[in-house]
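Undergrad: Sequence first, predicted coordinates after that:
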Amino acid sequence: MSDDCCQSKGCELSKLKKQQAKVLWIVLFINLGMFVIEFGAGIRADSVSLTGDSLDMLGDALVYASSLYVINKGSKAQAGTAFFKGTIMFVFAIAVFARAIYQLFVSAAPEPTTMSTVGVVALIANLCCLLLLTRHRKDNLNMSSVWLCSRNDIIANTSVLVAAGLVLIAHSVLPDLAVGLLLAFVFAKSAGKVLSESWREMH
């Protein structure tokens, strides 16, 4: 009876990991595709917020890849990967901040039509990712950290759309810079949370 129970639990765990892997592969490819689209559009439109959001997409793709790597490993390995994710978030926060400072001196107003169009596409893509990940967000630290990354994407996409509207109204670079700096702050705050949780888990 006990052996049957253990075997049943093992089967359930194996099934859960397969479900997690399937979801991670889907969101990985979505984020890679959106990174290419957003980064190109952000450079052409001179948009800090759009470029920052594209870097977030790339970071998430790396996060999902690392999560796939540890999906069948123990909690310590998953904590180490979560620490890696937090580091990626922090690096991108610095990158977005540096881009905003550069854009401030260039003072070129971004192209709001490109910002809004690509922003809507990115928001739809990330809503799909969030819905796919939500059912697994409480499975373990590995899945909760990727869900947090996906949630941040929704905040970033919404912020880009707000920036596009304000740029269109004000004909100024300042709304785009403000949103870019806000994204840098959100990335840094989330990085701190993931880093602290994974550090405690590892030790």
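TA: Good, I have the coordinates.

Undergrad: all contacts plus neighbour counts: C-alpha atoms, from now on.
TA: Noted.

Undergrad: And the helices in this protein, which stretches?
TA: Per DSSP state H, the chain carries helices over the ranges 2-45, 48-69, 75-106, 112-134, 141-170, 174-202.

Undergrad: Go through the last one and flag the buried ones.
TA: Buried residues in helix 174-202, counting neighbours by 16 or more other CA atoms under 10 Å, are found at 174-192, 194-195, 197-198, 201.

Undergrad: ok, now the fifth one?
TA: Of the residues in helix 141-170, 141-154, 156-168 count as buried by neighbour count, 16+ other CA under 10 Å.

Undergrad: can you state the direction angle for that helix and helix 48-69?
TA: 170 degrees (axes from the mean of the first three to the mean of the last three CA atoms, to 10 degrees).

Undergrad: on contacts alone, who are the packing partners of helix 141-170?
TA: Where contact means 3 or more CA pairs under 8 Å, 6 or more residues apart in numbering; DSSP states H and E, helix 141-170 is packed against helix 48-69, helix 75-106, helix 112-134, helix 174-202.

Undergrad: before we go on, here's another structure to hold up against the first:
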Amino acid sequence: MLWLALALNAAMFVAEVTTGLLIGSTAVLADGLDMLSDATVYAIALAAIGRSPRFKINTATLSGVLLLSLGVGLLWEVVRRFQVGEAPEGLWMMAVSLPALAVNVIVLRLLAHQRNGEVHLRAAWIFTRADVVANVAVILSGLAVVVTGIRYFDLVVGAGIGFYVIREALEILKDARAERASTT
């Protein structure tokens, strides 16, 4: 299950980052980078299988730190593009986000029974849950850009994904801290 999630997220990372850069979409780029962080979390979760509870807590903590870094980086990119950007291609935003949404719904269903499991697997489920929300937001942003031609919808969604990613990172870090406290 984690291997499939890793492969799907890695493929969507390449597709979304490439498309985001080509069409100038902060929201698509943000979602693509979030796919990279998910692929990383799944790889870390795979490495934690069969390891000690301490190792699993440490991998969840690492996941949280990576996600927090990603969120801060996304916000930085939004600020940069606010100053020097133009309207992205809304149809392309929707076209790349629909398959990303499908991938994330599949992965979320695969991981559903893990959301109450060990801390490193809960982190993977939280990452994927955030992706579904982000995909829907990017699709709506693309539609708004198509209808209005206003680039700020893309920037708002990019910033929203950044803030949401930070919130999810803090939830993972809190969960890992609580798990660490309960095992000592």
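TA: Sure thing, it's come through. As the structure is a computational prediction, the values presented were derived from the model and not from experiment.

Undergrad: For the equivalent of residue 86 of structure 2 over in structure 1, which non-adjacent residue is closest in space?
TA: Residue pairing (TM-score structural alignment): residue 86 of structure 2 is matched to residue 108 of structure 1. Leaving aside its chain neighbours, residue 108 of structure 1 sits nearest to residue 173 (6.4 Å; criterion: CA to CA, 6 or more residues apart in numbering).

Undergrad: Repeat that for residue 63 of structure 1.
TA: residue 85 (5.6 Å).

Undergrad: To which residue of structure 2 is that neighbour aligned?
TA: Using TM-score structural alignment to pair residues, one finds that residue 85 of structure 1 aligns to residue 63 in structure 2.

Undergrad: now residue 150 of structure 1
TA: So, by TM-score structural alignment, residue 150 of structure 1 is matched to residue 128.

Undergrad: Can you tell me how far its match is from residue 34 of structure 2?
TA: Going from residue 128 of structure 2 to residue 34 of structure 2 by CA to CA, to the nearest Å gives 9 Å.

Undergrad: One more: residue 73 of structure 2?
TA: Plainly put, residue 73 of structure 2 is 11 Å away from residue 34 of structure 2 if you go by CA to CA.

Undergrad: Between the two, which has more neighbouring residues?
TA: Using other CA atoms under 10 Å as the criterion, residue 73 of structure 2 and residue 34 rank with residue 34 on top: 29 against 14.

Undergrad: My read is that that one contacts residue 70, right?
TA: Yes. If you go by CA atoms under 8 Å, residue 34 of structure 2 and residue 70 touch, sitting 7.4 Å apart.

Undergrad: Determine the residues that are contacts of both of those two.
TA: Common contact partners of residue 34 of structure 2 and residue 70 (CA atoms under 8 Å, 6 or more residues apart in numbering): none.
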